[in-house]
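Visitor: All I have is the shape, not the residue letters:
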């Protein structure tokens, strides 16, 4: 099976592309299709929502951080067992970092590389026909990035939809969705992005609200017709992160959750054993492990609990005296002397 795919892009963050992406993923899954979510660039949070919406693990495709061979291998793996791959852009469609052509980390890199069409989500609040100028700019900015259709988001009225939609269709870009302004569809955010999927008490209900929106406000059949086959060149996992040890003590809970699924899968495939432990439950790494790995997450939201976890502190000190400990992002912060929580209070960490 080789999936068909489409990129959900936007001019900027906050345009509503995540809600549109999740709504499409959930709605198509409810129709009985095998659908996988993907995310351009570095992002640990949105793929969690993609996974919850579809039941299939989300994937990150990062043209800057990943070698072309690894990128192709991940894309092929994503397409291999799905009917559709819905690829959500990070930030704006063309946003990345200064780098060689095709290596910026932007979703536009993936559109060029795989010949994928883009569905452009436009927040048209505060404008009407001006939206057509924005759409035309996107349609003509890069001839190798094809805008296949547009979704109008945060409309105020039927008249607003008609003015914006007619102007966009007049430049030759089909409008395949129109979403009225509805604050209940917004996903809650915090200081570094969205609240994680696992923190919702009513996650399934919210996913279904977004799917209901997609069924009502988007032409899903037209969107599926716009998608094209995802057929990457041959790649392999030779450049994937190698296991740091034979037995890896991995911190895993609400404070430490940022590990890409393909990293853990490659470790296991290489023969490594992952031994999870929860610092929030005051657990320490298994001393029989070869290395301890503290991934990123939101430890600042749990700083008080981590400071009081004396068994965790003592176990980490014993482990670090003999074996390597790796901390990244939030995990690295916990290795320091102290951590300031979201309320400004300072808590003692591992030192």
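Guide: All right, it came through fine. Remember, predicted model here, so these are calculated numbers, not experimental data.
Visitor: only C-alpha atoms for contact and neighbour calcs from this point on.
Guide: Noted.
Visitor: gap between the spatially most central residue of the chain and residue 197?
Guide: Averaging the C-alpha coordinates of the chain gives a centre point, and the residue nearest to it by CA atoms, centre = their mean is residue 46 (3.3 Å). Spatial separation of residue 46 from residue 197 under the definition CA to CA, to the nearest Å is 8 Å.
Visitor: second one coming, line it up with the first:
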């Protein structure tokens, strides 16, 4: 039997899910419990925070991109833990209009499949008993989604809390705790969401503060008691083949957006991961047979990348005989140039003709389905990949051969096709899995 679990969710983004999640992970860990974290949806950042707080690897669960077998395989990683906590994305029921692999990508889909009750954190600013009506709606929206109870956030005063609790009592909804207004444990933000775990020097202090805050205001025993056993999901697991036997993987604060389950799958299939740091002007391992540049924040480090001559020269040499692939930020770094938000042009590696600009910002966000036009690493033309795109860069030039035919979650063509030149290739979407 897999351990009991809960989904930590909310009506919307920005309501305190991550602070609650990190505080709960820290508080239960301090009690000596092994708590296994998950993240619902396509998020590359929160799992790093989860790991820091819990001491256990966190991976993404995504019903739009993942088949049932892969979801089950990832849920099985919780075996042996005392408790599972999953952090939702956006609002509980938010997803795309058309279902994907096994659902529409919402946290509610994951909740229903895993069998986890929902702990709903509510920002109760500006309301009292009305908050109970909001919670009731969440409890009644889907028959296969169970509301365990709520955590009240941004409570203004004891009188405010009393009114809120009275409304919840009348509605028959348990209250696991009330969090007063307090800013010093909120997570810092950046233009692409939360700061990366590697980027935040005071992360552990923040986790300690969140843990103390949650310990003080949440009934941990009641919340744990509300958890229910995790369902076992079965089915074939389609394994995305590793791009090579020995994979040189760029890894530093500029290149870290890669899904952990993908790297783990490559290792399980016998591949070796050889990390290196472009920001430290390191070259890919000469013994590697492929180089992979993940996404991240190259625009924040464009000057250092432009000055990293050892990295740039050796990557060009590498690409003469072996494949090099970049995702989003890695793709931009492989291009001719990157223009930062101040309009300064920085020369990049030049393996591709791509020129991108942050001076002309435009948000690109959403799931992507890509059918390869040409081979990509060990995947042949015609293979269909599922991924996710999120960036604010604008393409100024993209003269190379399109890599794939790319569509969004509604099946509409998108212009960001990726590109290829010789053995170098790149995409704006981050690979999650293969479509079946």
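Guide: Good, I have the coordinates. No experiment lies behind these values; they were computed from the predicted model shown.
Visitor: before we move on, back to that, so the residue nearest to the centre of structure 1 sits against residue 39, correct?
Guide: Yes - the criterion here is CA atoms under 8 Å, and residue 46 of structure 1 meets it with residue 39 at 7.3 Å.
Visitor: Pull the residues that contact the helix or strand harbouring residue 293 of structure 1.
Guide: Taking DSSP states H and E as the definition, one finds residue 293 of structure 1 inside strand 291-294. By CA atoms under 8 Å, 6 or more residues apart in numbering, the list of residues contacting strand 291-294 of structure 1 from outside reads 244-245, 247-251, 256, 285, 319, 323-328, 331-332.
Visitor: what do you get for stretch 239-251 of structure 2?
Guide: For stretch 239-251 of structure 2, contacts defined as CA under 8 Å, 6+ apart pick out 256, 262, 265-266, 269-278, 284-285, 287-294, 376-379, 433-434.
Visitor: 7 Å instead?
Guide: By CA atoms under 7 Å, 6 or more residues apart in numbering, the surrounding residues in contact with stretch 239-251 of structure 2 are 266, 271-278, 284-285, 288-294, 377-378, 433-434.
Visitor: swap in stretch 187-202 of structure 2?
Guide: Contacts with stretch 187-202 of structure 2, where a contact means CA under 7 Å, 6+ apart, come from 19, 45, 48-49, 203, 253.
Visitor: hmm, try it at 8 Å
Guide: For stretch 187-202 of structure 2, the external contacting residues (CA under 8 Å, 6+ apart) are 18-19, 45-46, 48-49, 52, 203, 206, 253, 390-391.
Visitor: For those residues, give me TSV that also has secondary structure and distance to residue 335 of structure 2.
Guide: Output for the contacts of stretch 187-202 of structure 2, formatted as TSV (DSSP: H, G, I helix; E, B strand; the rest coil; distance: CA to CA, whole Å):
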residue	secondary structure	distance to residue 335 of structure 2
18	helix	35
19	helix	37
45	coil	25
46	helix	28
48	helix	28
49	helix	31
52	helix	34
203	helix	33
206	helix	37
253	coil	19
390	strand	18
391	strand	16
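Visitor: tell me which of those residues is nearest to residue 178 of structure 2?
Guide: Comparing these against residue 178 of structure 2 with CA to CA places residue 19 closest, at 13.3 Å.
Visitor: can you pull the contacts of that closest one?
Guide: Each residue near residue 19 of structure 2 by CA under 8 Å, 6+ apart is listed here: 185-187, 210.
Visitor: Quick one: classify the residue lying closest to residue 181 of structure 1 once chain neighbours are set aside as helix, strand or coil.
Guide: If you skip the residues right next to it in sequence, residue 181 of structure 1 has residue 154 as its closest partner in space, 3.9 Å away by CA to CA, 6 or more residues apart in numbering. At residue 154 of structure 1, secondary structure determined by DSSP: H, G, I helix; E, B strand; the rest coil is strand.
Visitor: shouldn't residue 154 of structure 1 be in contact with residue 185?
Guide: No - at 10.4 Å, residue 154 of structure 1 and residue 185 do not qualify as touching, with contact defined as CA under 8 Å.
Visitor: does residue 134 of structure 2 count as helix, strand or coil?
Guide: Here residue 134 of structure 2 is recorded as helix under three-state DSSP.
Visitor: what's the counterpart of residue 406 of structure 2 in structure 1?
Guide: In the superposition onto structure 1, residue 406 of structure 2 corresponds to no residue when matched by TM-score structural alignment.
Visitor: Neighbours of residue 242 of structure 1, how many?
Guide: By the measure other CA atoms under 10 Å, the count of residues near residue 242 of structure 1 is 14.
Visitor: so it, which of the three states?
Guide: Look at residue 242 of structure 1: counting by three-state DSSP, its state is coil.
Visitor: what do you get for residue 64 of structure 2?
Guide: Following three-state DSSP, we place residue 64 of structure 2 in the coil state.
Visitor: distance of it from residue 265 of structure 2?
Guide: Separation of residue 64 of structure 2 from residue 265 of structure 2 (CA to CA): 19 Å.
Visitor: More neighbours: these two, which one.
Guide: Legend: neighbour count by other CA under 10 Å for residue 64 of structure 2 and residue 265, higher for residue 64 (24 against 15).
Visitor: Report the contact partners of that one.
Guide: Under the criterion of CA under 8 Å, 6+ apart, the contact list for residue 64 of structure 2 reads 99-105.
Visitor: Buried members of those into ChimeraX, please.
Guide: The ChimeraX selection below is limited to those of the contacts of residue 64 of structure 2 classed as buried (16 or more other CA atoms under 10 Å):
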select :99,100,101,102,103,104,105
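Visitor: Pipe the contacts of residue 64 of structure 2 into CSV and attach secondary structure and distance to residue 221 of structure 2 per row.
Guide: Putting those into CSV (three-state DSSP; distance: CA to CA, whole Å) gives the following:
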residue, secondary structure, distance to residue 221 of structure 2
99, coil, 37
100, coil, 37
101, coil, 36
102, coil, 33
103, coil, 32
104, coil, 33
105, coil, 30
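Visitor: show me where the stretch 151-300 of structure 2 has strands.
Guide: For the stretch 151-300 of structure 2, strands defined by DSSP state E, counting those that start in this stretch occupy the ranges 175-180, 189-190, 193-194, 228-229, 246-250, 272-276, 290-293.
Visitor: Next, the mean deviation of the second one compared to structure 1.
Guide: For strand 189-190 of structure 2, the mean distance from the matching residues in structure 1 following superposition reads 0.4 Å, by mean CA distance after the TM-score superposition for structure 1.
Visitor: Which stretch of structure 1 lines up against that strand?
Guide: Aligned using TM-score structural alignment, strand 189-190 of structure 2 spans residues 189-190 in structure 1.
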